[in-house]
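Chemist: sharing a sequence plus its predicted fold:
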Amino acid sequence: MLSPAVDSIRRRSIHLTAACQHGDITRPAPGTGIKLHFKDSKGNLIKTVEANEGDDVLSIAHEHDIDLEGACEGSVACSTCHVILDPNSYDLLPEPEDDENDMLDMAFGLTDTSRLGCQVQLTRELDGMTATLPSATRNMFVDGKKPTHH
């Protein structure tokens, strides 16, 4: 029997992208990938990219230099990768887990179709999805940090 600490670590799920698991990124041939449109908070198109099934929105944004923070690096410990999805795509996704909902509660500009980009994995059904970046983010560690006396 394993100690409770080791057992807890073994049961914890870890979200990794294909790049982290295999060490390289293989992008789809043009016209064959899942199209993902990124828009700014005013609705202006930032960039349209193609990604693979299983990629997450945060990783794709970082790969294409789109300004989506992701301060916790996808560990669901912040809300800085908050995106607003188009309603049709939002409805195709599974319901957010409790930890994602907890972080979304702290997101700036929360909407009915808000999700954490690190938790949105692309599927063929999501081809053509639009992810809109909010006008600001809340980084609770940086924004809420109180100075300490020396």
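Modeler: Sure thing, it's come through. Numbering: from 1, shown residues only.

Chemist: only C-alpha atoms from now on, for both contacts and neighbour counts.
Modeler: Fine.

Chemist: what residue lies at the spatial centre of this protein?
Modeler: The residue lying closest to the centre of the chain (CA atoms, centre = their mean) is Gly117, at 1.6 Å.

Chemist: so what's that residue up against?
Modeler: For Gly117, the contact set (CA atoms under 8 Å, 6 or more residues apart in numbering) comprises 56-58, 81-83.

Chemist: for Lys35, same thing?
Modeler: Contacts of Lys35 (CA under 8 Å, 6+ apart): 48-51, 127-129.

Chemist: Cys78 in helix, strand or coil?
Modeler: coil (DSSP: H, G, I helix; E, B strand; the rest coil).

Chemist: who's in contact with it?
Modeler: 70-72, 103, 139-140.

Chemist: figure out how far stretch 121-128 is from the centre of its chain.
Modeler: 14 Å (CA atoms, centre = their mean, to the nearest Å).

Chemist: next: stretch 63-74.
Modeler: 8 Å.

Chemist: what residues of it count as buried?
Modeler: 66, 68-71, 74 (16 or more other CA atoms under 10 Å).

Chemist: for these, give me CSV that also has distance to Pro4 and secondary structure.
Modeler: Converted to CSV, the buried residues of stretch 63-74 look like this (distance: CA to CA, whole Å; DSSP: H, G, I helix; E, B strand; the rest coil):
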residue, distance to Pro4, secondary structure
Ile66, 41, coil
Leu68, 36, coil
Glu69, 34, coil
Gly70, 30, coil
Ala71, 29, coil
Gly74, 25, coil
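
Chemist: try it against this one:
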Amino acid sequence: MVKITFVDAGGTARTVEGEVGSTVMETAIRNGVPGIDAECGGACACATCHVYVDEAWREAAGEPEPMEEDMLDFAFDVRPTSRLSCQIRVKETLDGLTVTTPAKQG
């Protein structure tokens, strides 16, 4: 299992375990992490699973693909480290990943 820390807009951190091969969004939903709405269920069609990847993890998490970049246009308060958590696959190299949820979802 891979540990992922979700920090909400108020600064509260929750560390949960994610299964390799799942997504960061699926991990959040399975663990009841607030701030991840995931209205489309992970189809990269709604931008309600928007997160900010901690700068230290940006390279490991990767850059958004063009379809994800298009969906980020609908997200609230997009930043250079913005990603849709449905598009980040959990892998061993992401053990310790920290992401922050925005104050509100798109």
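Modeler: That came through fine. None of the values given here were measured: they were computed from a predicted structure.

Chemist: overlay the chains and give the TM-score.
Modeler: The TM-score (TM-score structural alignment, normalised by the length of structure 2) is 0.92; 105 aligned residues with a CA RMSD of 1.1 Å.

Chemist: hmm, back to that, and which of the buried residues of stretch 63-74 of structure 1 is nearest Ser89 of structure 1?
Modeler: Set against Ser89 of structure 1, the nearest of the buried residues of stretch 63-74 of structure 1 by CA to CA is Leu68 (18.9 Å).

Chemist: look up the closest residue to that closest one, ignoring the ones flanking it.
Modeler: Cys81 (5.6 Å; CA to CA, 6 or more residues apart in numbering).

Chemist: neighbours of the one you found, how many?
Modeler: Neighbours of Cys81 of structure 1 under the rule other CA atoms under 10 Å: 29.

Chemist: need the contact list for it.
Modeler: If you count contacts by CA under 8 Å, 6+ apart, Cys81 of structure 1 has them with 58, 68-71, 116-118.

Chemist: what's the counterpart of it in structure 2?
Modeler: In structure 2, Cys81 of structure 1 lines up with Cys49, judged by TM-score structural alignment.

Chemist: for the nearest residue to Leu104 of structure 1 once chain neighbours are set aside, what are its contacts?
Modeler: Among residues not flanking Leu104 of structure 1 along the chain, Ser79 sits closest, at 6.0 Å (CA to CA, 6+ apart). By CA under 8 Å, 6+ apart, Ser79 of structure 1 lies in contact with 70, 103-104, 106-107, 116, 137-139.

Chemist: in structure 2, what residue corresponds to Phe38 of structure 1?
Modeler: Using TM-score structural alignment, the partner of Phe38 of structure 1 in structure 2 is Phe6.

Chemist: so which strand or helix has that match?
Modeler: strand 2-7 (DSSP states H and E).

Chemist: just the contacts of Gly117 of structure 1: which are in helices?
Modeler: The helices, defined by DSSP state H, take in 57-58 from those.

Chemist: could I get the full set of helices for structure 2?
Modeler: Going by DSSP H, structure 2 shows helices at 24-30, 58-61, 66-72.

Chemist: mind reading off the mean deviation between the last one and structure 1?
Modeler: After superposition onto structure 1, helix 66-72 of structure 2 lies on average 0.6 Å away from the residues it aligns with, using mean CA distance after the TM-score superposition for structure 1.

Chemist: what span of structure 1 lines up against that helix?
Modeler: Using TM-score structural alignment, helix 66-72 of structure 2 lines up with residues 98-104 of structure 1.

Chemist: that older thread, out of the buried residues of stretch 63-74 of structure 1, which is nearest to Ala19 of structure 1?
Modeler: Out of these, the member with the shortest distance to Ala19 of structure 1 (by CA to CA) is Gly74, at 13.9 Å.

Chemist: looking at it, that closest one is touching Gln121, isn't it?
Modeler: No. Between Gly74 of structure 1 and Gln121 there is no contact under CA atoms under 8 Å: 11.9 Å.
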